Every structure is written in C-alpha cells, then in structure tokens.
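Colleague: need coordinates for the following:
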Amino acid sequence: MKKLLYAVASLAILMAPAQAETKYRFAIVPKAMNNPFFDVARDGCLKRAKELGNVECIYKGPVEHEPATQAQIIQDFITQKVDGIAISVADVPSMTKSIEAAAAAGIAVITFDADAPGSKRSAYIGTNNKDFGLALGKQLAQLKPEGGKYAIVSGGPGAKNLAERVDGVRESLKGTKWVEVAGSPTFCNDDPALAVQQMSDLRTATPDLGAIVPIGGWPMFAPEGYKAFVNKNRKDIDAGKLTLVVADTLKMQLELLRDGYSNALTGQRPFEMGEKAMDTLLALKKGEKVPDVIYTGLDLVTKDNVAKLLN
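Modeller: Predicted coordinates for the structure are as follows:
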C-alpha cells in the first residue's frame, strides 16, 4: 500500500505544472508623447517585450514637453510598483529627485535618449550627445566650408542631452568661418510647430542667415509647416545661401531629404534604444551587472545615401 501511495505521489509531482515564469512590468517614459521620435522607441520596446515573453512594456509620458507632468507620471508608476522604469529625462533636477524616489522604492531605473548622470539611475542607453553635436557641425562645415552665419534650434533648456549637442555643434564649428548669431539657440520645448516658427523668425531677424541646425527633428515633425518654410526660402536653399542640417532620421525625415527639403540629416537609433531598455531592465531585475553607458550609434545621411536607408 505504501509503495502504491509513493507511486501515486511521484506521478502527481511529475504531472504538476511547472512553476510559472516571473512576469515583469517595465515602463518607458518619454519626454513627450506628441514627438514621433519616441513612437519609434516605443515600437522597439514593444517588439522586444513580445520576444522576451515575460515582459510587459508600458509606454506613457506627458502629451507635451512638461517636466512636472513627467515627474507625476513617474510617481504614479512608483505607486503602482512597476518592476522597472526607463526615462528620457526632460529636466535633470526634477528627474534626479524622481529617480531617487523610484530607487528608494526598490524599482530598477535607467535613462534613455536623455540622461541624468548624477542621479541614482543604473544605466544610460542612447546617443553620445556630444558626438551627435560634433557630427551635425561637421556636416555643415563639409557642405559649406566658406561659412557664414548660423543658428541652432533646441528643445527644452533643462535637457542635458540637448545642451551637450549644442556644445558639440559649437565646438565642431570653432575655428571655421561659421559664426553663431545672437539669440541662438532658440528653445521650442519639443513643439514641432514652434520649431518651424522659430526657424522662420531666425531667418527674418537675420536675412543673410546661412544655416539653421535643429539639434532635434522637431521642425520636420510638422511636415506641412516645414515644407512651407523651405518652399518660401527655396531660391536661397537651391543657390547654397541657406543650408539646413537637421537631427534625426525618422522615415518622414528621410523622405523630406530625398525630396530636397534638407541638405543633410544626422540620425539616432530610437528603436534600438527601446529594445535595449527592456533587455537592460530585465538584466537588472535578475541581479546582473549592466554597463553604466550603452551607446546606440549615429547615422549620417545626405542625398547620396538616403535611398539606401529608405529601402
């Protein structure tokens, strides 16, 4: 009888379902959800989460560039006790406090796209933003070595990644014949329509402005307004009197470049940022060590190679 009971018990153990795999909920918090750049990062996050199987990607941020709203969203995720958060930092001081609160709650925190290096985040995933700015400036210098007056269009004044890009552009053009105009950079707060307006205002304020360098793709994210600006200045652009070197390489931007609406693009890799964010947060939850900084690289695009990137 004992042997029979033992055999039944052994069979029951063999037939018992395997212990369910731990599921993780990771949030990705952009600076602004009305910025299509972050849509691409979201897509990378969702793709990788599906591949991993035991990960859920939650995408939520302010509709527009509002650091206070971003901080509140992060607090909500802390309250919900998500397993990890990836943040594109809109404002370093406020996000440093938010990251500290999340870390104190035992939540794994990383940054992507825009960093807060003095915070308690575990890793940064994204672009080397100083190199990004250097590349933008180098593209301008190569396209128009004779120089002239130039202006920069930036996003939020509190974003460290954008400040590094501005520094890179300036450093790259130092010692060339390019001179930055007064009032540069302008700050559009990641608002595409405002970025286009600022380009127009810069051109009006300095009629002989030789180049505009948006260090984010914002003006192109309002394609109709951007095309109207270019068409208004088409004569000078075609004559080489106004050069447009724009950051980012989303599909709509590549199409605009192909169609003659910019001279060059320098692109980041937001899809890869979203993918790596999931991998990195999962590694942290498993107690694994991760690199402090994970750079995702740049793409330099002109009319000579834009067709290849669109294929």
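
Colleague: every contact and neighbour count from this point should use C-alpha atoms.
Modeller: Noted.

Colleague: any idea how far residue 150 is from residue 188?
Modeller: 17 Å (Cα to Cα, to the nearest Å).

Colleague: can you check residue 231 too?
Modeller: 21 Å.

Colleague: of those two, which one has the most company?
Modeller: It is residue 188, of residue 231 and residue 188, that has more neighbours when counted by other Cα atoms under 10 Å, with 21 against 13.

Colleague: ok, residue 220 to residue 36 distance?
Modeller: 10 Å.

Colleague: ok, now which ones touch the most centrally placed residue in the chain?
Modeller: Centroid-nearest residue in the chain: residue 113, 3.9 Å away (criterion: Cα atoms, centre = their mean). If you count contacts by Cα atoms under 8 Å, 6 or more residues apart in numbering, residue 113 has them with 88, 89, 124, 125, 126, 127, 161, 270, 273.

Colleague: if we use 10 Å, what do you get?
Modeller: Contact analysis of residue 113 by Cα atoms under 10 Å, 6 or more residues apart in numbering lists 30-31, 38, 41, 86-90, 124-129, 161-162, 268-270, 273-274, 295-296.

Colleague: likewise residue 164?
Modeller: By Cα under 10 Å, 6+ apart, the residues touching residue 164 are 128, 129, 130, 131, 132, 133, 134, 170.

Colleague: test my guess that the fifth one contacts residue 297.
Modeller: Yes. Residue 132 sits in contact with residue 297 when judged by Cα atoms under 10 Å, with a separation of 9.0 Å.

Colleague: what about residue 132, how many residues nearby?
Modeller: Count around residue 132 with other Cα under 10 Å applied: 28.

Colleague: in a helix, that's where it is, yeah?
Modeller: Yes. Under DSSP: H, G, I helix; E, B strand; the rest coil, residue 132 sits within a helix.

Colleague: picking that back up, export the contacts of residue 164 to TSV and append columns for distance to residue 206.
Modeller: Putting those into TSV (distance: Cα to Cα, whole Å) gives the following:
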residue	distance to residue 206
128	31
129	28
130	27
131	28
132	26
133	23
134	24
170	19
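
Colleague: which one of those residues is nearest residue 68?
Modeller: When these are compared for distance to residue 68 (Cα to Cα), residue 129 wins out at 23.8 Å.

Colleague: how about the contacts made by the closest one?
Modeller: 113-115, 135, 160-168, 215, 268, 295, 297-298.

Colleague: how about the strands in the stretch 1-150 of the chain?
Modeller: For the stretch 1-150 of the chain, the strands defined by DSSP state E, counting those that start in this stretch occupy 24-29, 55-59, 84-87, 108-112, 124-126, 148-154.

Colleague: one more to line up against the first:
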Amino acid sequence: MRMTKWLTLGTMMLLVLTGCKGSTPSAPEVSYSTSSSPGSTMSNTKHADTLTFGIIYPMTHPFYEMITDSIEIASKSHPIQLIVKAPDEINLEQQMRMMETLITQKVSGIAIDPIDPVAFEPLINKAVQAGIPVICFESDVPGSKRYSFIGSDPLQEGTLMGQMVDRFLKGRGMIMIEGSMSGSSQIRQRLQGLEQYLKQNTEIQVLEKKYHNGDNEKAITDLESMINEHPHFDALIPLDIVSSSSAILVWKSQGLKRYAMTFGMTPEVKEALLNGQIHAVISENEHLWGNIIIEQLLAAAKHADSTSWIDTGFKEIKQSDMTNDY
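Modeller: Below is the predicted model:
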C-alpha cells in the first residue's frame, strides 16, 4: 500500500469535516501499515522475527510520501513491518497521541519528525524507558534520550540561504519570509542564520514575516496579503514545505516573476524549479533519509552503539543543477 492511499483518505475525511467546521476541534488522523520480508512481496503476515517500526510525520504531504517510498524500499530486504502515522495537518496533540499509541503497541522502534521538541522530550524518554528506541529526523529533540538524530544544521542552512539571496539580489532589495511555526526550533534557527547573514553582509531589508502554523489556507492568505501590502518586494523566502507549496500556487495564479528560494526538495518544488517558479532550493539530501532511517532503527533494535547525530548535509540546487537524484 502506498502513502497516496491514506493521503486520499485523509483528503476525503477533511472534505467531510469541512462541512461542519467549528464543531470539530482538530484535523483527522491518518495512518497505515505494511509488512515485508526478504524475497517476498508485501503481505499482512507477521512472523516471529519481524520488527515493527513506527514512522510519525508532522503532517501528510507529498514530501513525506516521498520519504515513505524510500523507507519502504530500504525495508524490503528485512523482515520489517511499518506503521506510518501523521496528522492531516500540523497538530501537536494528534502527533503526541500517535506516539502514545505506538508505545502502547510496544513496537520495536520509532522514527519521528517531532512538531515540538519540548513537548516530545518526556514522550521520547517514556518510549526509551519502555525499551523502545527512538530516532528523530529533520527536527531534533536533543535533550531527550533519543538514539540518534538524522538531519542537518538549520542555522547553517539559514546562512546558506542568506548567501543565495545576496547573490540573486546583488546585495540590495526587499524580501518577505513565511514559515510554519514561530516556536519551531528548525524554523527559528533557519531564520536566525538568514537574518544574521543579511544584516552583516548586505543592504537587503526584510519587509515582513508571517507564520501559518501548519494551516494551508492561512499560508496562501498570508502570502497574498504580504504581496498586496508590499507590491515592490524582490523575493520571497518560504522556510518550510507548506510555505513553499503555497508560494508555488500563488506564483502560478498571479504570474509573478519575482525570486522565490526555499528549503526542502519536494516533488512539487522539483517541478517548480524546472518551470522557473522556484529559483533555488536548499536540499537536505532527503533522498538518502529512507536508507538512513532504516539503518538506524535496525542498529537501535540490535542495541548497537548510537551515533548521536547523522549529519545528512545540505546544498543549494538550481535548475541547472538538476540530476537524476532530484
């Protein structure tokens, strides 16, 4: 089963709930499970030696569908059952409930991209105390007992983005920024690196910053509002995948010719990069995550010595840099 199936289910559920918006306090949860064993196709049969790994994302999105595909491929040569979970939109309470459920199910290991590192620290410690190793990816919870973190340095990512903006705008101009959550450590550090570089090395002005808190509609509304209020802006910098998705839609609908640079090589960002709606993207080598996540979960399940941080690195990708890997 592919993640597209539960994405479709999530979309159907969301449409139903939209009709009674106001009476439902949170977005629907979506999840699915698959199992595989060496030399066989996926089946629902669970053998005695099968390891059950839980994968928890912050939300459903084509970006995470891509990660799940790579995780499934990396799992095929091992007796692994995957339980994949995600809120339909960013929702901390739902993500925490998903973590609690996996702990109750006594899975063999959990890989999570946590929405809030402070909120998840006690939950991760609870899982570890129950004998369930936890891997963090993309966003870290460094104060927890997690086995390892898979990802790159968001502060240095922000510095690179500052260099990219400087190069495209030649040291002068006005930019707008949108991110997911102001309290997100990843978003905060990306913004810090970006603003520090611009302040120290350029005359580029930040006109406005907005945060959509994981709400797709708000992300689009925010962008349209900023464009109306600052029609002479030179570039937009989306700090996360929801902001970049919204920027692509707005760029297409309004036919904008301004610069847009973002983080995260999602399928739609790849297309927008080829079409010229996005001019450059910082990739965290996301195409490698699936293999690394499975490697780390298997190592943790075998009680191997941990590596605190698996640095996947990051790099700028422009249209001219596109390869078969992206």
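
Colleague: quick one: TM-score?
Modeller: The TM-score (TM-score structural alignment, normalised by the length of structure 1) is 0.83; 279 aligned residues with a Cα RMSD of 2.1 Å.

Colleague: before we move on, the earlier item: intersection of neighbour lists for residue 132 and residue 297 of structure 1?
Modeller: 267, 268.

Colleague: tell me, how many residues neighbour the counterpart of residue 148 of structure 2 in structure 1?
Modeller: Taking TM-score structural alignment, the alignment pairs residue 148 of structure 2 with residue 123 from structure 1. Counted with other Cα under 10 Å, residues neighbouring residue 123 of structure 1 total 23.

Colleague: next, count neighbours for the spatially closest residue to residue 123 of structure 1 that is not a sequence neighbour.
Modeller: Setting aside the residues directly before and after it, residue 123 of structure 1 is nearest to residue 292 in space (Cα to Cα, 6 or more residues apart in numbering), at 4.5 Å. As a burial measure, residue 292 of structure 1 scores 12 neighbours (other Cα under 10 Å).

Colleague: list the contacts for residue 292 of structure 1?
Modeller: 110, 117, 121, 122, 123, 124, 125 are the contacts of residue 292 of structure 1 under Cα under 10 Å, 6+ apart.

Colleague: distance of it relative to residue 68 of structure 1?
Modeller: According to Cα to Cα, residue 292 of structure 1 and residue 68 of structure 1 sit 26 Å apart.

Colleague: can you list residues touching both of residue 220 and residue 36 of structure 1?
Modeller: 250, 252.

Colleague: look at the two and report which has more neighbours.
Modeller: Taking neighbours as other Cα under 10 Å, residue 220 of structure 1 and residue 36 compare with residue 220 leading, 27 against 15.

Colleague: that one contacts residue 214, correct?
Modeller: Yes. Assessed by Cα under 10 Å, residue 220 of structure 1 is found in contact with residue 214 at 9.5 Å.

Colleague: now the common contact residues for the two.
Modeller: Shared contacts of residue 220 of structure 1 and residue 214, defined by Cα under 10 Å, 6+ apart, comprise 195, 196, 246, 247, 248.

Colleague: next up, the contacts around the second one.
Modeller: Contacts were defined as Cα under 10 Å, 6+ apart; by that measure residue 196 of structure 1 touches 153, 188, 202, 214, 218-230.

Colleague: buried members of these into ChimeraX, please.
Modeller: Selection command for ChimeraX covering only the buried members of the contacts of residue 196 of structure 1, criterion 16 or more other Cα atoms under 10 Å:
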select :153,188,202,214,218,219,220,221,222,223,225,226,227,229,230
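
Colleague: in helices, which of the contacts of residue 196 of structure 1 appear?
Modeller: Secondary structure defined by DSSP state H assigns 202, 223, 224, 225, 226, 227, 228, 229, 230 of the contacts of residue 196 of structure 1 to helices.

Colleague: in the stretch 1-150 of structure 2, which spans are helices?
Modeller: Ranges of helices in the stretch 1-150 of structure 2, per DSSP state H, counting those that start in this stretch, are 3-18, 62-75, 92-104, 117-129.

Colleague: relative to residue 79 of structure 2, how far out is the corresponding residue of structure 2 for residue 24 of structure 1?
Modeller: Superposed on structure 2 with TM-score structural alignment, residue 24 of structure 1 falls opposite residue 51. Applying Cα to Cα, the value for residue 51 of structure 2 to residue 79 of structure 2 is 6 Å.

Colleague: check residue 59 of structure 2 too.
Modeller: Look at residue 59 of structure 2 and residue 79 of structure 2: by Cα to Cα, they are 27 Å apart.

Colleague: when those two are compared, which one has more neighbours?
Modeller: Using other Cα under 10 Å as the criterion, residue 59 of structure 2 and residue 79 rank with residue 59 on top: 24 against 19.

Colleague: surely the more buried one touches residue 85?
Modeller: Yes. The criterion here is Cα under 10 Å, and residue 59 of structure 2 meets it with residue 85 at 8.7 Å.

Colleague: what touches both of those two?
Modeller: Residues within reach of residue 59 of structure 2 and of residue 85 at once, by Cα under 10 Å, 6+ apart, are 29, 30, 94, 95.

Colleague: ok, the residue in structure 1 that the last one lines up against - how many residues close by?
Modeller: In other words, residue 95 of structure 2. Counting by TM-score structural alignment, residue 95 of structure 2 lines up with residue 70 in structure 1. The number of residues packed near residue 70 of structure 1 is 28, by other Cα under 10 Å.

Colleague: what's near enough to touch residue 70 of structure 1?
Modeller: Contact analysis of residue 70 of structure 1 by Cα under 10 Å, 6+ apart lists 29-32, 60-64, 76, 87-91, 94-95, 98.

Colleague: list only buried entries from those residues.
Modeller: 29-32, 60-62, 64, 87-91, 94-95, 98.
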